[in-house]
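Q: Next one to model:
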Amino acid sequence: MTAWRLRADGLDLSVKVQPRAKRPSLGGLSPDGAALRVAVAEVPEDGRANRAVCEAVAKALGLAKSAVELLHGGASRQKVLRVTGDPAALVSRLEKLLA
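A: The predicted structure is shown next:
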């Protein structure tokens, strides 16, 4: 099971979010491999943590902030993000991050 699903215009990325983290980071895959762990310092109020997650993923992948958007899970720690770009390049960048 992978944390992403390829699309023609990019990929859908499953993430598990830890808000209010002391150190924001991308922490690898969840134990079952179904989600990318993302820690953000923002609190989960008024969508601040959601925006921080999108920005963190965009920065880690070397993309513009507008290339990552929240698809599902706005009020949950389990979220699905839509990442726009070349699918092969995105998968390559993700695999480098996780290595």
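Q: From here on, just use CA atoms for contacts and neighbour counts.
A: Fine.
Q: Need the single longest strand in this protein, by residues.
A: When the chain is parsed with DSSP state E, its longest strand is strand 10-18.
Q: right, and the helix or strand after that strand?
A: strand 25-29 (DSSP states H and E).
Q: To compare against the first, here's the next sequence to fold:
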Amino acid sequence: MAAWSVTTDGLAIAIRLTPRGGRDGLDGVEMLADGREVLKARVRAAPSEGEANAALIALLAREFQVSRSQVSLTAGASARLKRILVHGDGEALAARLQKRLCEI
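A: The predicted structure follows:
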């Protein structure tokens, strides 16, 4: 299963988040043991009181050049594996993500 998919609302992304990762950034795509792909991300924030989730939303908003309100956490608020929806033109967002991953 791919790490992201285009939906009618935008782009749905499966993410494996590493809090206290030393920097804020994307680290590419990883294959999990069960065969699913996830986008690896890391943030400097601690995983307490939603700080890491807020930092992830800010990171993705910067990467996709959208407002924070267009990025929503749909699953995994207290887990490392998260599901994010970036609202907007899904095809354009997917192309932007693919281009960004080629730069890593």
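Q: before we move on, back to that, the longest strand of the first structure: average distance to aligned residues in the second structure?
A: Following the fit onto the second structure, the mean deviation recorded for strand 10-18 of the first structure is 0.6 Å by mean C-alpha distance after the TM-score superposition for the first structure.
Q: need the contact list for the most centrally placed residue in the second structure.
A: Relative to the mean C-alpha position of the second structure, the nearest C-alpha, by C-alpha atoms, centre = their mean, is the one of Ile15, at 4.9 Å. Residues in contact with Ile15 of the second structure (C-alpha atoms under 8 Å, 6 or more residues apart in numbering) are Ala3, Val38, Leu39, Lys40, Ala41, Arg80, Leu81, Lys82, Arg83, Ile84.
Q: Kindly indicate the member of these with the most neighbours.
A: Val38 (23 neighbours; other C-alpha atoms under 10 Å).
Q: Please identify the residue in the first structure that aligns with that residue.
A: In the first structure, the residue matched to Val38 of the second structure (TM-score structural alignment) is Ala35.
Q: Quick check: the gap between the residue mapped onto Ala75 of the first structure from the second structure and Ala46 of the second structure.
A: Alignment note (TM-score structural alignment): Ala75 of the first structure maps to Ser78 of the second structure. The span separating Ser78 of the second structure from Ala46 of the second structure equals 12 Å under the rule C-alpha to C-alpha, to the nearest Å.
Q: returning to what we had before: my read is that the match of Val38 of the second structure contacts Lys16, right?
A: Yes - using C-alpha atoms under 8 Å, Ala35 of the first structure is in contact with Lys16, at 5.9 Å.
Q: The second structure: helices as residue ranges?
A: 51-64, 90-103 (DSSP state H).
Q: And the last one, what does it pack against?
A: Contacts defined by 3 or more C-alpha pairs under 8 Å, 6 or more residues apart in numbering; DSSP states H and E place helix 90-103 of the second structure against strand 4-6, strand 10-18, helix 51-64.
Q: what's the answer for the first one, then?
A: Helices and strands touching helix 51-64 of the second structure, by 3+ C-alpha pairs under 8 Å, 6+ apart, are strand 71-75, helix 90-103.
Q: My guess is Arg37 of the first structure contacts Pro24. True?
A: No - between Arg37 of the first structure and Pro24 there is no contact under C-alpha under 8 Å: 10.7 Å.
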